[in-house]
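> Provided below for reference: sequence and predicted model.
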Amino acid sequence: MLKGLELRRDVIETAQGLVRARLNSSTWGNISVRDPENGGFFITPSGMDYDKLTPEDIVLVDFDGRVIEGIRKPSTETPMHALFYRERPDIGAVVHTHSIYATTMAVLKKEIPPVIAELAAGVGGSVPVADYATFGTLELGASALKAMGNKRAVLLQNHGVVAMGNNLVEAGRLAAIVEDAAQIYYLAQVIGTPTMVPADELDKLYQAFQKGYGQK
């Protein structure tokens, strides 16, 4: 019997949801979730269409990126995900997307400032940009960690977005918030000069979101 069947299904549901939301397309990006029971994490396979995934296609790997169970080759970004889980014990899930507006900001190497309360609440401030590193390398993960600090979202220069959460729902939601904020920031600049969430509100919003949002 497959280990972590429900978590595998959750990974597939999240991957397909990101495609429907136009945050990813086809095989782009990658999704993972920590598996405390087996001491590793589940991750999407490399180069497979999300709409065709089955639980057997999701790969269980350890925190060094070695396959524990799976018939597929794991995502090329497995080293990055493994590093995140090793270095960020507070994180339960990771979503990597190539959404249009946020990736545009990554190409410009411009952080996304806290133009909406949702971003301030989800990230605690701006979304930083990690220096460029080749995809599929440990260096990419290290660059992302350095730029991110203790935040839960980061832009990867000339590449895309990483969003994290306690679970897949939170990580996927934050990826959507980052994309919305990037689009709103872009449109606001077209019309005029954007205003920001006041600096003294940032930590207040972030703490309130962490403690009280949703049915807990």
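Received, thanks.
> from here on, contacts and neighbour counts on C-alpha atoms
Noted.
> For the chain, which segments are assigned as strands?
Secondary structure of the chain (DSSP state E): strands located at 30-35, 40-43, 59-62, 67-69, 93-97, 129-130, 153-156, 160-165.
> Who are the packing partners of the fifth one?
Helices and strands in packing contact with strand 93-97 are listed as strand 30-35, strand 160-165, helix 168-191; criterion 3 or more C-alpha pairs under 8 Å, 6 or more residues apart in numbering; DSSP states H and E.
> One more to weigh against that first structure:
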Amino acid sequence: MSALGLNQGTAGNVSARWGDRLLITPSGLPYGQMEAADIVDLGFDGRTDHPLAPSSEWRFHRDILRERPDVEAVVHAHPTYCTAFAMCRREIPAAHYMIAAAGGPTVRCGDYALFGTEALSRHALAALEGRTCCLLANHGMIATGPSLDRALWLAVELETLCRQYAVALQVGTPVILSDAEVAEALERFKSYGPRPKPG
């Protein structure tokens, strides 16, 4: 995430479904020092025998993976433009067709709650209803996907969309796509995005 410009320091976290458990980055360990053995395996009951503590945000990772069978991986980060809109508690409208990557005509901004809490998990689930990504008020963003590669791709696309929308607001008044135009883009997106190389 650091190399992609999504994160810095020890902020942010990543998880992936692993059978009837999930794998999640540990709490407080800088990414540059992290090794495969440091990834925490966590039960859906929130328990682990791993010597490192799971990310403080394990709850919304667990709840998203539990409630959304279509999701196999979750990326949470604090990239600059996503976080700026989250600080303003503003959703991202359909000012560009790439909004289709979010799964609907907006990227919602979930309500504020303290990090790591059950309340934040509830707000995240509500903001993600019918969507693949969201902002978290005064916090950052969440991107999901059917694979870790796809979730990371979406996280980058969301930060790009937020950056473009921020610039467009400085240039003038962005024109918002109609519901029909968004629906057309959503249909096209069923076969859009990163795919494994054939063969």
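Yes, it's here. These numbers were taken from a predicted model, which means no experiment stands behind them.
> Do you know the score for how well these two fit?
Once superposed, chain against chain, the TM-score is 0.93 (TM-score structural alignment, normalised by the length of the second structure); 196 aligned residues with a C-alpha RMSD of 1.5 Å.
> how close does the counterpart of residue 158 of the first structure in the second structure get to residue 90 of the second structure?
Aligning on TM-score structural alignment places residue 158 of the first structure opposite residue 138 in the second structure. Distance from residue 138 of the second structure to residue 90 of the second structure, counting by C-alpha to C-alpha, to the nearest Å: 10 Å.
> And for residue 158 of the second structure?
Between residue 158 of the second structure and residue 90 of the second structure the computed distance is 14 Å (C-alpha to C-alpha).
> which one of those two has more residues nearby?
Neighbour tally, residue 158 of the second structure and residue 90, criterion other C-alpha atoms under 10 Å: the higher count belongs to residue 158, 27 against 17.
> my read: the more buried one touches residue 81, true?
No. Proximity of residue 158 of the second structure to residue 81 does not meet the contact threshold set by C-alpha atoms under 8 Å, at 9.1 Å.
> Residue in the second structure paired with residue 141 of the first structure?
Correspondence of residue 141 of the first structure to the second structure, assessed by TM-score structural alignment: residue 121.
> Give me the neighbour count for the closest residue to that match other than its chain neighbours.
Leaving out its chain neighbours, the residue that sits closest to residue 121 of the second structure by C-alpha to C-alpha, 6 or more residues apart in numbering is residue 60, at 4.4 Å. By other C-alpha under 10 Å, 24 other residues sit near residue 60 of the second structure.
> which ones are touching residue 85 of the first structure?
34, 63, 91, 92 (C-alpha atoms under 8 Å, 6 or more residues apart in numbering).
> My error: substitute residue 47 of the first structure in the last question.
Counting by C-alpha under 8 Å, 6+ apart, residue 47 of the first structure makes contact with 27, 28, 75.
> which of those has the most neighbours?
When neighbours are taken as other C-alpha under 10 Å, the top entry among the contacts of residue 47 of the first structure is residue 75 (23 neighbours).
> Was I right to think it contacts residue 48?
No. Counting by C-alpha under 8 Å, residue 75 of the first structure sits too far from residue 48 to count as a contact (9.3 Å).
> ok, now how distant is the residue nearest the centre of the first structure from residue 23 of the first structure?
For the first structure, residue 163 is the residue whose C-alpha lies nearest the centre (C-alpha atoms, centre = their mean; 2.4 Å). According to C-alpha to C-alpha, residue 163 of the first structure stands 12 Å off from residue 23 of the first structure.
> any residues in contact with both of the two?
Residues touching both residue 163 of the first structure and residue 23 (C-alpha under 8 Å, 6+ apart) are residue 175.
> Run through the helices of the first structure in chain order.
Applying DSSP state H to the first structure gives helices spanning 5-20, 78-87, 100-108, 117-123, 138-148, 168-191, 199-212.
> helices or strands up against the first one?
The contact analysis (3+ C-alpha pairs under 8 Å, 6+ apart) places helix 5-20 of the first structure against strand 30-35, strand 40-43, helix 168-191.
> for the fourth one, same thing?
Identification of packing neighbours for helix 117-123 of the first structure by 3+ C-alpha pairs under 8 Å, 6+ apart yields helix 168-191, helix 199-212.
> Could you say which of those is packed most deeply?
Across those, averaging neighbours per residue (mean count of other C-alpha atoms under 10 Å) puts helix 168-191 on top, at a mean of 20.
> Provide the aligned range in the second structure for that one.
Residues 148-171 of the second structure are where helix 168-191 of the first structure lands when matched by TM-score structural alignment.
> how big's the offset between that stretch and the first structure?
Here the mean offset of stretch 148-171 of the second structure against the first structure after fitting is 0.8 Å, by mean C-alpha distance after the TM-score superposition for the first structure.
> which residues touch that stretch?
Under C-alpha under 8 Å, 6+ apart, the answer for stretch 148-171 of the second structure is 1, 4, 6, 16, 72-75, 79-82, 85, 92, 95-96, 98-99, 101, 133, 141-145, 174, 193-194.
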